[in-house]
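**Q** coordinates only, sequence not included:
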C-alpha cells in the first residue's frame, strides 16, 4: 500500500525556525535526558535548527558545563530512536548547550539567568526569542512563571521577539487548581504564549485523524450516529506503577491518563469539521466536544464507570505484587490503576452513541487504539447463516505499530457462510522519516504553532468531567476496589459494562501484526 505525501497537521517537519534560546528548567531530570535532548539532536540532524540556537539547562545540581554535556551525550546513546549516534551532528550541537546552576524557588538565580542569556555567544542571533520548558514537578509551574516575571524574562513586554512557556502535564489536579494555575500563568504569559504539552498529540497517527476523517469521502459521510454503533478508545500499558507510588496515590489512572491523553483522542474523533487547519479553528471544535458532554450525576458515574486495581500475579514471566503492596502506596488505598468510562456527546452528530474510554497498568498488551464500531447490517438476507453477522470495525492504531485496520464481512470460499476479513495499512512501511512526538512538538513551539497543544478552556472542560467522576467515587462506601490479574486486559466488570449493552471490547494486537509490520 502506498501513500501520497501531503501537508501535515500543525507545523510540518521541514524548514528551519528563527534562532531562539531554549531554557530547560529541571534540566538534570529524566525528561530532559530521555525526551527533550534527543529531540533536539534529531532536529539538528535533520537540518531543522538554525545557526544561533542556544540550549540552557537550569537545575540545582552542582555540575560543570562539560559534565552536563557529557551526561546528555550518554543520554543520547541510551534513548535516541536512531543508532549509531552521528558524532558530527553532536559536535555541531554540543557547543551551543550550556548549564546554569540555580534554585527554582530563588528569584536571584533568575536574575543571573537573564544576565547569562544576554552574554551568550548566540545572543545577537536569538535576541529576545526565549522558549522556556518546565520539565519540573507541577508545584513549580507557578513559581517558575512568577520568578521569570520578576527577572523581566516573561512575555509582558512587547518590544520584539517572543517569550513562550511549555508546560508538562499534569496541569492541575482538578478544576479549581487548573483554573488557579491558568490565572497565575496568565499574569506573566498570555494564552498564545503558553504551550501545554501532551505528547500523544505529537504522534503521527493522532495527527492523521483529521486527514483520515475529512480527506476521504468513503469515511466522512459515515461518521455519525446513523452508521456508528459506538466508539472505543484504549490506552493499555504493561508496566506497573514502578517507583511512582507516591505520585499515583494522588493521581490514579483517571487523573494520570484519562483527563489528558484519552480526552485528546476523544475530542479529535468526535469533533466537527473545523473551518480551517489553523490552530484556533481546530481547538475551538475540540472544546465544543467537551462542552457537549453533560456533567454526569453520581448515579450515572457509578453505572457507567469501572475502576479497579491490579492484584498479585505473573506478568511477562515476572512476579507482580498487588498495587496495595507497592512502595509508597497505602495498604488501604482506593486509588485506581484501571479505569473505564462511558461517555455520550449530546449533539446532533453523536446523540445516543456511547464512547468507551479505558486505560490501565499491568495489562497484557501495550497499545493505544481507537475503534470505530459500525451498526450491524440487516441480517434477513443471510438468515441461513448460523451465526449472527458481525459488525464492521475500523481500528486506528496509535502505538506501538501505527496503522489503520478495517474489519469487514466476506464469504467463506466454497461455502455459503460468512467470515470476517481485514485490510491493514502500516505507517512504518512508508518511505518517510518518522519524527518522535517531542521533535514535532518542540519544533511547533519554536514556530509558535499551537495546534498540537492544549488550550486553557479545553483543560478546564476535561477537568469538569473528571471531577464529577471523582466526586461520585468518593461517595461510594468501599473498603477495596475490584482486582484484575496482571497480564489480563482488566477487570471482568469492564467486560460487563459493554456486555450488558450487547457489545464487546475489541481484540488486542495479535502476534501476526509484528510479522506483518516487518
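**A** Arrived safely. As the structure is a computational prediction, the values presented were derived from the model and not from experiment.
**Q** Could you use CA atoms for every contact and neighbour count after this?
**A** Noted.
**Q** can I assume residue 231 sits in a helix?
**A** No - using DSSP: H, G, I helix; E, B strand; the rest coil, the secondary structure at residue 231 is strand, not a helix.
**Q** where's it relative to residue 343, distance?
**A** Distance, residue 231 to residue 343, using Cα to Cα, to the nearest Å: 10 Å.
**Q** Overlap of the contact sets of these two?
**A** Applying Cα atoms under 8 Å, 6 or more residues apart in numbering, one finds that residue 231 and residue 343 are jointly contacted by 354, 355, 356.
**Q** next up, a second structure to put side by side with the first:
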C-alpha cells in the first residue's frame, strides 16, 4: 500500500538559522523528500536566512552537501536535486539589527502563503518576530514555527509566549515537537477513536497501568554543557513524554479540529496530581571501560544534573483513577527505543493456575526504531498434552504492513507540511506549554533544594536499580529495553 500524497498550496518558507545543524540534518532534507514525492508545488520557494555572508550559489552548494550527507541515495537523484536547489535562495540577515531585512522583504511574494521557521536559539525569537512586523513581512495569514525549548521554567515560558503574542496571534504560532510528527503517535489517536474495540476498555476498570519509555543509547557527548543546564526532566519529560502522556490519557475530542484536540490535552495536564519525591528516581550514568561519565561529558565533576528520570504519575480524573502512568527516559541506556505500553488488568476470575502472577495483555505502541503496534495475548499452545498456554504477539510493523512509504516520511517534514496547510493539531498551544511547566516546576525545585545526587548507573543498563523498585514495590515491572 502506498500512501496518497496531496500537494500543498504554493508557499514561501523562510528558514532562519538555515546554515545550522537542525536545518542541515532535518529541515532541508525533509523538504527535499516532500519535493521528490510531489507534495511541494512547482512554484514553492525556500529562503535561507542566517548571519553568514554568502550568495545564493554558495548556499545552494552548502545545501547540496547536506542533502548528499543526510538523505539516503541522494546521489542517485541528480535531476531532482538540481531542480530542488533551484528553488532555494539566501539572504544574510541580522536577527537583532536591521541588516538584510529589506532584502528579505524583496524576496517574498504577495498573496502567497508565508511560513517562517525559527531554527535559532529561543533568545532570538522576540527580536526576529519584532523585526518581521517592523518590516511588514508578517501578514495576518503568516505562520511562525518555533523550536523547543519553550522556556526553562514557567516564568520564562510565559515571557516567551508574551514576546511571540506581541507580534502574532496564537493561531499563527506553531510550537513544534517532532515526537508529535511520528506516524505511530498520530496512529494512537486513530487506534483509540476510530475503533470501537479499544475505547470501551480505555479506562481504569480495564487498564492496570501505562508505561511510557523514551530510551537513548547515546550520552550527552558534544552537548554536555547545554544539557547540564537542562537535564532529562526539562529536556524530555516536560515536553516529549508529556505529549505522549496527553495523547494516551485524553478524552475523545468532540471533533478532529486543532483546538478541540488541544483542549483535551490541556485537561490531562491540569488533572495531573503532584508527584511525591518517593515516586521519582533520578539517575546519572557513570563511566565504564574507558567511556567517559556524564560528569566528564558535562565538564563538571560535581554535577547533580540527571541524565535519567523515572516517575509514577497519577491523572486525577474519573477515567484514570487508580491507574498509574510510569514515565522513563534516559541517556546511555541499553538501546534506543521509544514506546507506550498499555498493560491491561488480569481477568477477574482466573481459571488457569499456570497464569497466576504472569503479566496481563498489553498493547505496545512502538515509536522507534521500528514504528508499529503489538498486542500481547495468551493462547493455547498447539498440539496434544492438555491445556498448555503460550504468550504470543500480534505484530504490525508499519513498513511491512503498509509498504516502505509508511516509514519514509520523517516527523519534521510531516509537521512542516502541516504548517503550510495551516493545521495546528500536532503543535502545542501556549497554555499547554505553560500548564506543563506549572506541573514540572515544583518537581525540579524540590531537587534543587534538596541537593541530593542522582543515583549512578552503568552505561548500557536499564538505569538505576531504584527505578526497578519503583514498580517492583507495587508488583509490577518495566518492560525490557530490548537491543
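**A** Cool, the structure landed. From a predicted model like this one, the values you see are computed outputs, not experimental measurements.
**Q** Not counting sequence-adjacent ones, nearest residue to the aligned partner of residue 114 of structure 1 in structure 2?
**A** In structure 2, the residue matched to residue 114 of structure 1 (TM-score structural alignment) is residue 105. Ranked by Cα to Cα, 6 or more residues apart in numbering and with sequence neighbours excluded, the top spatial neighbour of residue 105 of structure 2 is residue 137, at 6.2 Å.
**Q** Let's verify residue 115 of structure 2: helix, strand, or coil?
**A** Of the three states, residue 115 of structure 2 takes strand under three-state DSSP.
**Q** and it, what is it in contact with?
**A** Residue 115 of structure 2 is in contact with 11, 12, 13, 14, 142, 143, 144, 145, 419, 420, counting by Cα under 8 Å, 6+ apart.
**Q** hang on, the match of residue 114 of structure 1 is in a helix, isn't it?
**A** Yes - according to three-state DSSP, residue 105 of structure 2 belongs to a helix.
**Q** count of residues packed around it?
**A** 15 (other Cα atoms under 10 Å).
**Q** which residues does it contact?
**A** Applying Cα under 8 Å, 6+ apart, we find residue 105 of structure 2 in contact with 135, 136, 137.
**Q** quick one: what's aligned to the second one in structure 1?
**A** Same thing as residue 136 of structure 2. Structural correspondence for residue 136 of structure 2 with respect to structure 1 (TM-score structural alignment): residue 152.
**Q** counterpart of stretch 156-176 of structure 2 in structure 1, which residues?
**A** Alignment of stretch 156-176 of structure 2 against structure 1: residues 177-197, by TM-score structural alignment.
**Q** start to end distance for the matching stretch?
**A** Per Cα to Cα, stretch 177-197 of structure 1 runs 18 Å from first to last residue.
**Q** List the buried residues for that stretch?
**A** Within stretch 177-197 of structure 1, the residues that count as buried by 16 or more other Cα atoms under 10 Å are 178-179, 181-182, 184-186, 188-190, 193-197.
**Q** Sort out for me which of the residues you listed are in strands.
**A** 194, 195, 196 (DSSP state E).
**Q** Which of those residues sits closest to residue 402 of structure 1?
**A** residue 196 (24.2 Å; Cα to Cα).
**Q** if I look at that closest one, how far off is residue 423 of structure 1?
**A** Separation of residue 196 of structure 1 from residue 423 of structure 1 (Cα to Cα) stands at 36 Å.
**Q** where's the aligned partner of residue 448 of structure 2 in structure 1, which helix or strand?
**A** Residue 448 of structure 2 maps onto residue 474 in structure 1, with residues paired by TM-score structural alignment. Assessed by DSSP states H and E, residue 474 of structure 1 sits inside helix 456-475.
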